[in-house]
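[1] structure of the sequence below:
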Amino acid sequence: EEERFHFWMRQFGKCIKCYGCRNICPACFCPTCTLEDGALVKPGGMPPEIPIFHLIKAYHMADRCIDCGLCEEACTMGIPVRRLYRKVKKSIKNLFGYVPGEKVDERGPLEFLGDGSYELPGAGK
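    This is a model prediction of the structure:
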């Protein structure tokens, strides 16, 4: 597990926070993006040592990612984010029996606000 942790820390350390993975993603549709919340990720700055940016993104993709691979294609630093999203998505399937995109009308198990959003009021401001 320590080796896996160090692998991901090296990968996340390459991130220049260009938002390419987020901007190209067909599953990212929140009106205000938590990834732009200055309290979590400093605007214009590099991602913090603890990989907050990528962990927030992975959480948001857990019950949305349809595994199209565009995030990885868009990553100029070659970070295998798709691999991370697959692992998180597998946990969602095992825990909740949910597969993103499998049933059009089925809501994701992490959609906790009830209005189709994942964002807390004021997120991104």
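[2] C-alpha from now on. contacts and neighbour counts both.
    OK.
[3] what sits against Leu84?
    Residues near Leu84 by C-alpha atoms under 8 Å, 6 or more residues apart in numbering: Ala58.
[4] how much space between it and Arg4?
    11 Å (C-alpha to C-alpha, to the nearest Å).
[5] repeat for Arg22
    Arg22 is 24 Å from Arg4, by C-alpha to C-alpha.
[6] what's the neighbour count on Arg82?
    Using other C-alpha atoms under 10 Å, the number of residues around Arg82 comes to 20.
[7] any idea which element it lies in?
    Element membership of Arg82, judged by DSSP states H and E, is helix 81-96.
[8] which parts of the helix or strand hosting Arg10 are buried?
    Here Arg10 sits within helix 2-13, counting by DSSP H and E. Of all the residues in helix 2-13, those buried under the rule 16 or more other C-alpha atoms under 10 Å are Trp8, Gln11, Phe12, Gly13.
[9] next, the structure of the following sequence, for comparison with the previous one:
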Amino acid sequence: MPPGSEQDSMQAVFDYIEQQFTRRPGEVGRLFHGRGRCFSGFEDVVIDRLPPLIVIRLFNQIPAEQLDNLVAFLQNIRFTSHPHCWCSTAIAVKTAFRCAGRRMMRMSDGWQ
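    I've put the predicted structure just below:
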């Protein structure tokens, strides 16, 4: 893919989150805030770590594949970076916009 593509942007987000994730393992903190407009296509995404939970907040709809890739990455990093700390972590996705007239929240422990 050419530079600046969606795949490059997603990898840049993954690299940034991994850096934040390993900075202070096990502590409450913001892993990602897209509003800084540093990551194209992720302007409406915020990810917080609230052990034992990782919360992804969406302030606008993003493509399902993008969200699934993000969740899969977080599922993988929580086990590979600090398996002793993160084996019971769940990932929650919360929308701050309305879907078909209602808010939605999707929680996962394994994203099945």
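[10] what would you report as the TM-score here?
    The TM-score (TM-score structural alignment, normalised by the length of structure 2) is 0.29; 57 aligned residues with a C-alpha RMSD of 4.1 Å.
[11] returning to what we had before: quick check: angle from the helix holding Arg10 of structure 1 to helix 81-96?
    120 degrees (axes from the mean of the first three to the mean of the last three C-alpha atoms, to 10 degrees).
[12] tally up the residues packed near the closest residue in space to Ser81 of structure 2 that isn't next to it in sequence, please.
    Closest residue to Ser81 of structure 2 apart from its sequence neighbours, by C-alpha to C-alpha, 6 or more residues apart in numbering: Thr22 at 7.0 Å. A count of nearby residues for Thr22 of structure 2, using other C-alpha under 10 Å, gives 15.
[13] show me where structure 2 has strands.
    Applying DSSP state E to structure 2 gives strands spanning 29-33, 45-50, 53-58, 90-95, 105-108.
[14] for whatever helix or strand Cys71 of structure 1 lives in, packing partners?
    Using DSSP H and E, Cys71 of structure 1 sits within helix 70-74. Counting contacts by 3 or more C-alpha pairs under 8 Å, 6 or more residues apart in numbering; DSSP states H and E, helix 70-74 of structure 1 is packed against helix 20-24, helix 81-96.
[15] what's the closest of these to His60 of structure 1?
    helix 81-96 (9.4 Å; C-alpha to C-alpha).
[16] for the residue lying closest to Arg106 of structure 2 once chain neighbours are set aside, what are its contacts?
    Distance criterion C-alpha to C-alpha, 6+ apart; nearest residue to Arg106 of structure 2, sequence neighbours excluded, is Val93 at 5.1 Å. Neighbour list for Val93 of structure 2: Val55, Ile56, Arg57, Leu58, Met105, Arg106, Met107 [criterion: C-alpha under 8 Å, 6+ apart].
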